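Q: Prediction below, plus the sequence it came from.
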Amino acid sequence: MPTISIFYGIVIQMFLNDHAPPHFHAVYGEHEAFFAIESLSVIRGALPRRALVLVLEWAQEHRAELLEDWELCRSRQMPNKIQGLA
């Protein structure tokens, strides 16, 4: 699974040719959650509150890039890296 961003110990990933709806995976330690790109809602899993807030802030800022990466992954191409939170 390609890693598209890492910040504050949070790893953001997407699978190549993954299932709908458009989403990304956020991993923080032993925690993992899948986020819908359009709504930024948690599809499955959970993160600690602080990590959740950081992921949502990051995803809000990079939603267009996430959608571009989703389309790349759907066509079995490697997604672009996305800058993490500073």
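A: Cool, the structure landed. Numbers count the residues shown, from 1 in each chain.

Q: contacts and neighbour counts: CA atoms only from here.
A: Noted.

Q: Determine which residue lies closest to the centroid of the protein.
A: Phe24 (3.4 Å; CA atoms, centre = their mean).

Q: In this structure that one contacts Ile37, no?
A: Yes - between Phe24 and Ile37 a contact is recorded at 7.0 Å, counting by CA atoms under 8 Å.

Q: overlap in contacts of the two?
A: Leu66 (CA atoms under 8 Å, 6 or more residues apart in numbering).

Q: re earlier: wait, is the residue nearest to the centre of the chain part of a strand?
A: Yes - secondary structure of Phe24 (DSSP: H, G, I helix; E, B strand; the rest coil): part of a strand.

Q: try this one next to it:
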Amino acid sequence: MPGVSRFLGITVVMFYRDHAPPHFHALYGEYEVTVEIESGMVSGRFPRRPLAFLLEWWDYSREDLRANRDRARLGIPVVPIAPWE
């Protein structure tokens, strides 16, 4: 489970052999969501404010997330993405 970014108590990860559509996982305490890279569609449960920060980060980082998804599919290590500040 390669870590992609960490900020404000949120950990963003991608799995190398994950299912379609392309997405990432975000963890916050006992909460976990998946976010589709293209649409931003969220599945799972997350507190409201951390989710808002996560979606702002997603919008800002979408190109880097796409590139990391391509790396993960090829088994190449993902590159860390700058945290949201």
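A: Looks like it arrived, so ask away. Quick caveat, the model's predicted, so the values are computed rather than measured.

Q: Overlay them and tell me the TM-score.
A: The TM-score (TM-score structural alignment, normalised by the length of the second structure) is 0.97; 85 aligned residues with a CA RMSD of 0.6 Å.

Q: picking that back up, now which residue in the second structure aligns to the residue nearest to the centre of the first structure?
A: Matched by TM-score structural alignment, Phe24 of the first structure corresponds to Phe24 in the second structure.

Q: Contacts only, for that match.
A: If you count contacts by CA under 8 Å, 6+ apart, Phe24 of the second structure has them with 12-15, 34-37.

Q: Excluding sequence neighbours, find me the nearest residue to it.
A: Met14 (5.1 Å; CA to CA, 6 or more residues apart in numbering).

Q: The one you found and Val4 touch, don't they?
A: Yes - the criterion here is CA under 8 Å, and Met14 of the second structure meets it with Val4 at 6.9 Å.

Q: can you map out the helices along the second structure?
A: Counting by DSSP state H, the segments of the second structure that form helices are 48-74.

Q: Most remote residue from the middle of it, which is it?
A: Leu74 (17.8 Å).

Q: ok, it to Glu32 of the second structure distance?
A: 25 Å (CA to CA, to the nearest Å).

Q: cool, and Pro47 of the second structure?
A: In terms of CA to CA, Pro47 of the second structure sits 10 Å off from Glu32 of the second structure.
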